[in-house]
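> this is a predicted model, with the sequence first.
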Amino acid sequence: MLAALLFLIPASFFVLGMVRDRRRLSNAIWLGIALVMLLLLLADVGRDNPVLSLPLAFGFLLAVVGLLLLPLALLANGLVMVRREGRSLGNLLSLLAGLALLGEMAYFGWGILQPNDWVRGSAIGLFLVSAYIAFLFVSLLLYSVVYGRTGRRSGFDGIIVLGAGLIGSRVPKLLANRLDRAMRLYHRDRAAGRSPVIVVTGGKGADEEVSEAFAMREYLVERGISADDVVMEDQATTTDENLSYSKALLSERGHTGRVVAVTNNYHVFRTAVLSRNQGLRLQVIGAPTAWYFVPSAFLREFVALLVRNPVVHGLACLVLMAGGLALTQIG
């Protein structure tokens, strides 16, 4: 009974948050807590039921194996990213995360066997901190999938396409995917009798020959979109500016109905959170991304969401670290 109640409480908060606003960051946390409680509930129910206990034991074994293989998978992905995309910090994230996980596992395995209480306590504390970060990561990853697969897919008056880097003046595949998704939305609403406009947004980078907005507009017009239905916003340099400047342009032109922003799938939920923080009423839809690019890209999104609340997460990590140290002192 208690296990069922512990599941129903976070599940109820999750459903309520989804109904109120799907862009709430807390929805991801409630989803993660509800899933943990669900696993505990299933374990409690299946304790004396072999029909449930065997699949649960197998699932637990797979989770352990997956956890042990995760650092190696991140290292492999990091090497692919460096080879294909270069050695920027963003492209190195999966490689660095894999090294950090291997280091934490090695330190925990070594430290937990040491006679010194402080060494054992620090090993336990680092394990708890890693578990906390892993919980947040998995919660945000799962909720990003939930958010990306729910909501409207048509009925928009404005379609905002967020910019991404150019190669000189050429639209690369990553950005082309966003534009192609926007065109599908545009044609779907045109077929339904609506008259949506597409806002292409993005300024000119130091290594770019033209603004992102200009290159995006040319891409759309070359593929049959009427130039009258494409609005350029060529000043923005961040996602926050992409959203606010584009929404202002739509309002100036009298487009005050439903608006959707299009970006790549790994960037969807953070864009939704930013739009909510700005008080903008819009939905975000994702475009496909090359498989090898997703891990590093989502790690960037995860870090960007974490640093929005540095005090909360910093205090949580300090408490967990202190708890690990305290456990060995009590023992």
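Nice, I can see it.
> contacts, neighbours, all on C-alpha from now
OK.
> how far away is Glu208 from Asn91?
20 Å (CA to CA, to the nearest Å).
> neighbour count: these two, which is higher?
Asn91 (25 against 15; other CA atoms under 10 Å).
> surely the more buried one and Glu85 touch.
Yes. Applying CA atoms under 8 Å as the test, Asn91 and Glu85 come out as touching, 6.9 Å apart.
> which neighbouring elements make contact with the longest helix anywhere in the chain?
With secondary structure taken from DSSP state H, the chain has its longest helix at helix 50-85. In terms of contacts (3 or more CA pairs under 8 Å, 6 or more residues apart in numbering; DSSP states H and E), helix 50-85 is packed against helix 25-45, helix 93-111, helix 294-306.
> centre of the chain to that helix, how far?
19 Å (CA atoms, centre = their mean, to the nearest Å).
> what comes up buried for it?
Buried residues in helix 50-85, counted by 16 or more other CA atoms under 10 Å: 53, 56, 70-72, 74-75, 77-82.
> quick check: angle from it to helix 25-45?
Angle, helix 50-85 to helix 25-45, by axes from the mean of the first three to the mean of the last three CA atoms, to 10 degrees: 140 degrees.
> got the angle between helix 50-85 and helix 294-306?
Counting by the same axes, to 10 degrees, helix 50-85 lies at 100 degrees to helix 294-306.
> what's the angle from helix 50-85 to helix 93-111?
Using the same axes, to 10 degrees: helix 50-85 against helix 93-111 is 130 degrees.
> next one for the comparison:
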Amino acid sequence: MLNVIVASITIICVIIFFVLKYKRPETIWLGISFLAILSGLFLIIILLLLSAEQKSVLIVLSITFVIILSILPLLVVGIFFVNGINLIKKEGARFTNVLSLLMACGLVFYLVIWPRILDITTSHFLNTIYQFVVSTVFYLSFILITYAITNIFNLIHFTHPIVNYYIVLGAGLSGQEVTPLLAGRINRAITLQKKQNTGKIIMSGGKGTDELIAEGEAMTRYAIEQGLDSKLLITENKSKNTSENIKFSKQLVDNDWIGEGQPKLAIVTNNYHVLRALMLARSQGLKCIGFGSKSKFYFSLNAFIREYVAYLKITYKVHTIILSFVAMFYIVLYFVMLIAG
């Protein structure tokens, strides 16, 4: 009976996943539904092994699971630490470049230093604080994982619809030239446009306070140098951020589109940036698909953390409400234990 219930719930999660993938792929519920599917399949395997009395296999799986849980925190800390040092060496010690290193230091403090300097077992108050922090860390980690999974699935396209406009998001200049990171975005859009042999590319980016020309103008010039027909290019040179990239590009699309119905739009940016860009597009009422360009791992990991923080900033009200309820629970629990103790 339990097998049937778990299998039914898993099937429902599969249906939800595919509905979201085609209707609302930019919501993190896509990642949550995928994790639910994996959990359901894992539970089904466990139940089948139990019913078949495969104790030796269960023991091996249990030991493997414990080993993974033991090694994973050390592995994560090591990756963040090495990546942070490498990024600082290559890109400089700006605040935006130390996020992965700060993440590593925070995990070390949380996992190693805090339990050693504070004996939480002798104080209900400290124990309650620690439990709340543990819950918060688990919650934010869960959201981070679902955000990453959702981002990955927004880079995967099961079908290949014809795109009428590719919106390439700007990313800073080096003098009057595009940076290698920005060139990667432009090259990705050019490849996609040539592959389907139709559609226009919008180069979107205004002039920053430290830039000599607008990013959109430099991007257009670079695309022409790569052999793309200027008739296929539209330049947007007023935007200051991702939200304006999308907003002003849509205005140019409305002025240029002469076909029937609504044009199909695609946002082209780096892999780590696709999901948040799609979320911002959805907030403006635009349904877009996303394509990502590759960047070096040491840069991508830090940039992804930055994107995750930006996502939390956008959705802070929801997370604040959830964590407030968690805090209220622990406050009530503390006073109950205080009265009972």
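Arrived safely. This is a predicted model, so every value here is computed, not measured.
> and the TM-score between them?
Here the TM-score for the pair of chains, by TM-score structural alignment, normalised by the length of the first structure, is 0.89; 327 aligned residues with a CA RMSD of 2.4 Å.
> which residues are in contact with the most far-flung residue of the first structure relative to its centre?
Distance from the centre of the first structure peaks at Pro115, with 40.9 Å (CA atoms, centre = their mean). Shown in contact with Pro115 of the first structure (CA atoms under 8 Å, 6 or more residues apart in numbering): no residues.
> quick one: map it onto the second structure.
Under the alignment defined by TM-score structural alignment, Pro115 of the first structure corresponds to Thr122 in the second structure.
> which residues in the stretch 201-331 of the first structure form helices?
In the stretch 201-331 of the first structure, the segments counted as helices under DSSP state H, counting those that start in this stretch are 212-222, 239-252, 268-277, 294-306, 310-330.
> how about JSON lines for these, with distance to Gly151 of the first structure added?
Output for these, formatted as JSON lines (distance: least, CA to CA, whole Å):
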{"stretch": "helix 212-222", "distance to Gly151 of the first structure": "25"}
{"stretch": "helix 239-252", "distance to Gly151 of the first structure": "19"}
{"stretch": "helix 268-277", "distance to Gly151 of the first structure": "12"}
{"stretch": "helix 294-306", "distance to Gly151 of the first structure": "21"}
{"stretch": "helix 310-330", "distance to Gly151 of the first structure": "30"}
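> nearest to Ala164 of the first structure, of the ones you listed?
helix 212-222 (7.1 Å; CA to CA).
> and the closest one, which stretch of the second structure?
Under TM-score structural alignment, the match for helix 212-222 of the first structure is residues 215-225.
> cool, stretch 292-310 of the first structure as well?
Using TM-score structural alignment, stretch 292-310 of the first structure pairs with 298-316 in the second structure.
> check which residues of that stretch are buried.
Quick answer for stretch 298-316 of the second structure (16+ other CA under 10 Å): 298-308, 311-312.
> does the residue farthest from the centre of the first structure sit in a helix, a strand or a coil?
When classified by DSSP: H, G, I helix; E, B strand; the rest coil, Pro115 of the first structure comes out as coil.
> mind checking how far the residue nearest to Ile124 of the first structure when sequence neighbours are not counted is from Val199 of the first structure?
Distances taken as CA to CA, 6 or more residues apart in numbering place Gly324 nearest to Ile124 of the first structure, at 4.9 Å, with adjacent residues excluded. Distance, Gly324 of the first structure to Val199 of the first structure, by CA to CA: 51 Å.
> the more surrounded of the two?
Val199 (27 against 22).
> quickly find the element holding the aligned partner of that one in the second structure.
Here Val199 of the first structure is matched to Ile202 in the second structure, going by TM-score structural alignment. Assigned by DSSP states H and E, Ile202 of the second structure belongs to strand 200-204.
> now do the same contact list for the equivalent of Thr96 of the second structure over in the first structure.
Under the alignment defined by TM-score structural alignment, Thr96 of the second structure is paired with Gly90 of the first structure. Gly90 of the first structure sits next to 296-297, 300 when contact means CA under 8 Å, 6+ apart.
> mind putting these into JSON lines with distance to Leu6 of the first structure?
Converted to JSON lines, the contacts of Gly90 of the first structure look like this (distance: CA to CA, whole Å):
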{"residue": "Ser296", "distance to Leu6 of the first structure": "34"}
{"residue": "Ala297", "distance to Leu6 of the first structure": "34"}
{"residue": "Arg300", "distance to Leu6 of the first structure": "32"}
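> of those, closest to Arg170 of the first structure?
Among those, and counting by CA to CA, the member closest to Arg170 of the first structure is Ala297, at 21.3 Å.
> any idea how far the closest residue in space to the closest one that isn't next to it in sequence lies from Leu5 of the first structure?
Counting by CA to CA, 6+ apart, Ala297 of the first structure lies nearest to Tyr266, which is 6.5 Å off, once chain neighbours are set aside. Between Tyr266 of the first structure and Leu5 of the first structure the distance is 33 Å, computed by CA to CA.
> please identify which of the two sits among more neighbours.
Using other CA under 10 Å, the more surrounded residue of Tyr266 of the first structure and Leu5 is Tyr266, with 26 against 12.
> how about that one, what's its match in the second structure?
Per TM-score structural alignment, Tyr266 of the first structure is aligned with Tyr272.
> my guess is that match contacts Phe304. True?
Yes. Tyr272 of the second structure is within contact range of Phe304, at 5.2 Å (criterion: CA under 8 Å).
> which residues does the closest residue in space to Leu95 of the first structure that isn't next to it in sequence contact?
The shortest distance from Leu95 of the first structure to any residue other than its chain neighbours is 4.1 Å, reached at Gly78 (CA to CA, 6+ apart). Neighbouring residues of Gly78 of the first structure by CA under 8 Å, 6+ apart: 91-96, 296.
> ok, Gly78 of the first structure to Leu101 of the first structure distance?
Distance of Gly78 of the first structure to Leu101 of the first structure, computed by CA to CA: 13 Å.
> likewise for Leu67 of the first structure?
10 Å.
> also Ser139 of the first structure?
On the measure of CA to CA, Ser139 of the first structure and Leu101 of the first structure end up 18 Å apart.
> also Ala134 of the first structure?
Ala134 of the first structure is 10 Å from Leu101 of the first structure, by CA to CA.
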